[in-house]
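S.K.: This is the structure alone, sequence omitted:
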């Protein structure tokens, strides 16, 4: 069948809106009519680096309605409303441990731009188009996905908002609630006030953190951080000596730090902000070859931990429903971060997000 998709054809070129062919779902596959899809920094990193060779369709925060299911699919049926998250195998030791983000086949299932057998689900005439990004490639009106990717969305929840729960919101909130498991009364430094960072702020409020400090260059995002529960919002221009700025607030340092930026110099400086036995959790994408931050003897002396985090260490089948319930209770108002754009306006949306005019873009296909 024909679908409309935002196609990446060169690292620095704009996305182009094109008509493609999508495969019929195989026995283990699900065809979803996409209603909305979040725009994540990871999509743009993969495009800019050609990690998946173009032409390619990205998008990994989709939500929509199931239109077709393969014969082996039992979890969902046609007509079900679903959020689409990352893919995992469900069989390896990490999946069985409830840590699907560390699935032994995570790279192959999510980052290869094709099915494990090498085939692609999208085509432009005789040209194959890289697909199956995070098991979905949802910058399109339809996508092929899998049982491990989908989580049902209740009828009373806005379907177009559900997609970011599958990655950005779950990474930020889950990083604080699951990975770092911040203790009530503790202190936290969040580096970056984008969608992931502000989701971390909301997660910290839920956890009962006493001091929540956000470092963010955009004034409007700093204001929003304070509205969402941060106790301090720092401008990096004024807080050039980050350890000194933090220790003016907390002389002993912070119990936890959470990086969403991937900036090597900032990561290194953050180690000087940690209290004894403090932990730095990292979700930001750093340049290749970036060393682990910190001085080894300081890490040993103060018992510091540097922790890599993927997808907030979340089990989506459990955590996405939890986040939906927290949203219902008014405790996770992530909709305050969202600005919607038509899928056709993806390039304008990217520019606006980059310029700080919005926090979290959700692209709408007009198919609800």
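M.R.: Here it is on my side, so go on. Small disclaimer: the values here were computed from a predicted structure and weren't measured. Numbers count the residues shown, from 1 in each chain.
S.K.: all contacts plus neighbour counts: C-alpha atoms, from now on.
M.R.: OK.
S.K.: how about the helices of the stretch 251-368 of the chain, start to end?
M.R.: 264-271, 296-302, 316-328, 346-354 (DSSP state H, counting those that start in this stretch).
S.K.: tell me what the last one is packed against?
M.R.: Secondary-structure packing of helix 346-354 (3 or more Cα pairs under 8 Å, 6 or more residues apart in numbering; DSSP states H and E): strand 360-364.
S.K.: Just the residues contacting the strand it packs on, thanks.
M.R.: 35-39, 160-161, 164, 194-195, 337-343, 346, 349-350, 353 (Cα atoms under 8 Å, 6 or more residues apart in numbering).
S.K.: Strands of the stretch 51-200 of the chain, start to end?
M.R.: Under the criterion DSSP state E, counting those that start in this stretch, strands of the stretch 51-200 of the chain are mapped to 62-69, 81-84, 122-124, 127-129, 142-146, 150-152, 187-191.
S.K.: could you redo those strands as a markdown table and give each row distance to residue 364 and mean neighbour count?
M.R.: Formatted as a markdown table, these follow (distance: least, Cα to Cα, whole Å; neighbours: other Cα atoms under 10 Å):
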| stretch | distance to residue 364 | mean neighbour count |
| --- | --- | --- |
| strand 62-69 | 10 | 26 |
| strand 81-84 | 14 | 28 |
| strand 122-124 | 20 | 19 |
| strand 127-129 | 22 | 18 |
| strand 142-146 | 12 | 27 |
| strand 150-152 | 19 | 24 |
| strand 187-191 | 29 | 27 |
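S.K.: another one to put next to it:
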């Protein structure tokens, strides 16, 4: 079928909206009409080739839409179902079978390989093939073929124009807190970075019952907004040493901490801000090969634990419905992080995300 897609062609270059040809879904796929798709930092860094996904490519990995066709081997879905799309995973490796599909041993190939496992691609135009199946979905297209195992069926009344970011950015921040850090009620949590992932982590910490929630950033407006959403303390790390500030606020260190920036000096600050036997997590993406300072001499005696977390270590079919339920109950207002853009304005959405004007852009088709 013919459809339209936003195609990444080169680093630091605007996406091109093109008429493209979409092939038929394979036996293990769904063909989905995309209603909306979030714009994530990962889309930008892949466009810019931090990760070597073959270009030209249709990116997008926070899609939500309506099933239009179902592959012959797919069970549990029918045309007309509303779905939120998560990452692809094999479902057969030891990590998938252990309930950690976001650490699938085939995760990189299935999500960043530029096509199906057999090398075929869903999209083409007069110039040739275009990379597809980004995070199993390539949701910057009006129609796309997705890996069925990554799709999550949602209720018929679900607001698809809002829910796409639950498939990555919002799931990443909230999942790192709820699934990995698991703060206890009454505990202390520090979050480094007040982008959409950091704010989602903060909202999750509040929902979990943490009573000291410290947000760290260098943008005063973002810090003020974090207070509106429930942060108990904010630290401007351009003006104040965040490690000293956190230790003063908590009386010696924070029990749980989350680094959403992927910036090496910030990661170091996060490790040093932890209390004895504290637990810190990193979700911020950095260029491959990036190294961060880690004071193993001083920190050995602290007993801290550091986790590297992908996609919130979530099982999307279980976790996304939980987030939807929390949002419906009013305890996880992630909608306050979002702003909608028309498909034709997708490059403005990328720009607004990069300069911080918008925390979580959502492209509405």
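M.R.: Arrived safely. A quick note: this is a predicted structure, and the numbers were derived from the prediction, not measured.
S.K.: Which of the contacts of strand 360-364 of the first structure are buried? Put it as a ChimeraX command.
M.R.: Here is the ChimeraX selection string for the buried members of those, based on 16 or more other Cα atoms under 10 Å:
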select :35,36,37,38,39,160,161,164,194,195,337,338,339,340,341,343,346,349,350,353
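S.K.: can you list the residues that contact stretch 8-27 of the second structure?
M.R.: Residues contacting stretch 8-27 of the second structure (Cα under 8 Å, 6+ apart): 1-7, 31, 47-49, 55-59, 69-74, 122-125, 143-146, 344, 346-347.
S.K.: and if you look at stretch 207-225 of the second structure?
M.R.: 178, 182-194, 202, 205-206, 226, 230-238, 242, 246, 250, 331-332.
S.K.: and if you look at stretch 228-247 of the first structure?
M.R.: 198, 201-202, 205, 211-219, 222-223, 225-226, 253-254, 269-270, 272-273.
S.K.: Pull out the buried members of those residues.
M.R.: By 16+ other Cα under 10 Å, the contacts of stretch 228-247 of the first structure give 198, 201-202, 205, 211-218, 222, 225-226, 253-254, 269-270, 272-273 as buried.
S.K.: Just the ones of these in helices?
M.R.: 198, 201, 202, 205, 222, 225, 226, 269, 270 (DSSP state H).
S.K.: okay, those in JSON lines with distance to residue 133 of the first structure next?
M.R.: Output for these, formatted as JSON lines (distance: Cα to Cα, whole Å):
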{"residue": "198", "distance to residue 133 of the first structure": "25"}
{"residue": "201", "distance to residue 133 of the first structure": "28"}
{"residue": "202", "distance to residue 133 of the first structure": "28"}
{"residue": "205", "distance to residue 133 of the first structure": "32"}
{"residue": "222", "distance to residue 133 of the first structure": "32"}
{"residue": "225", "distance to residue 133 of the first structure": "31"}
{"residue": "226", "distance to residue 133 of the first structure": "35"}
{"residue": "269", "distance to residue 133 of the first structure": "34"}
{"residue": "270", "distance to residue 133 of the first structure": "32"}
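S.K.: count of residues packed around residue 248 of the first structure?
M.R.: 11 (other Cα atoms under 10 Å).
S.K.: Please name the nearest non-neighbouring residue to residue 317 of the first structure.
M.R.: residue 151 (6.1 Å; Cα to Cα, 6 or more residues apart in numbering).
S.K.: ok, so what distance separates the residue nearest in space to the middle of the second structure from residue 327 of the second structure?
M.R.: Centroid check for the second structure by Cα atoms, centre = their mean gives residue 169 as the closest residue, at 2.3 Å. As judged by Cα to Cα, to the nearest Å, residue 169 of the second structure and residue 327 of the second structure stand 15 Å apart.
S.K.: just residue 100 of the second structure next, same as before
M.R.: 24 Å.
S.K.: next one: residue 305 of the second structure
M.R.: 30 Å.
S.K.: And residue 209 of the second structure, by the same measure?
M.R.: 16 Å.
S.K.: Next: residue 16 of the second structure.
M.R.: Counting by Cα to Cα - residue 16 of the second structure and residue 327 of the second structure are separated by 34 Å.
S.K.: With residue 288 of the second structure instead?
M.R.: Residue 288 of the second structure is 35 Å from residue 327 of the second structure, by Cα to Cα.
S.K.: And residue 60 of the second structure, by the same measure?
M.R.: Residue 60 of the second structure is 23 Å from residue 327 of the second structure, by Cα to Cα.
S.K.: again, but for residue 112 of the second structure
M.R.: Applying Cα to Cα to residue 112 of the second structure and residue 327 of the second structure gives a distance of 30 Å.
S.K.: Those two: who's more crowded?
M.R.: Set side by side, residue 112 of the second structure and residue 327 show more neighbours around residue 112, with 21 against 14, by other Cα under 10 Å.
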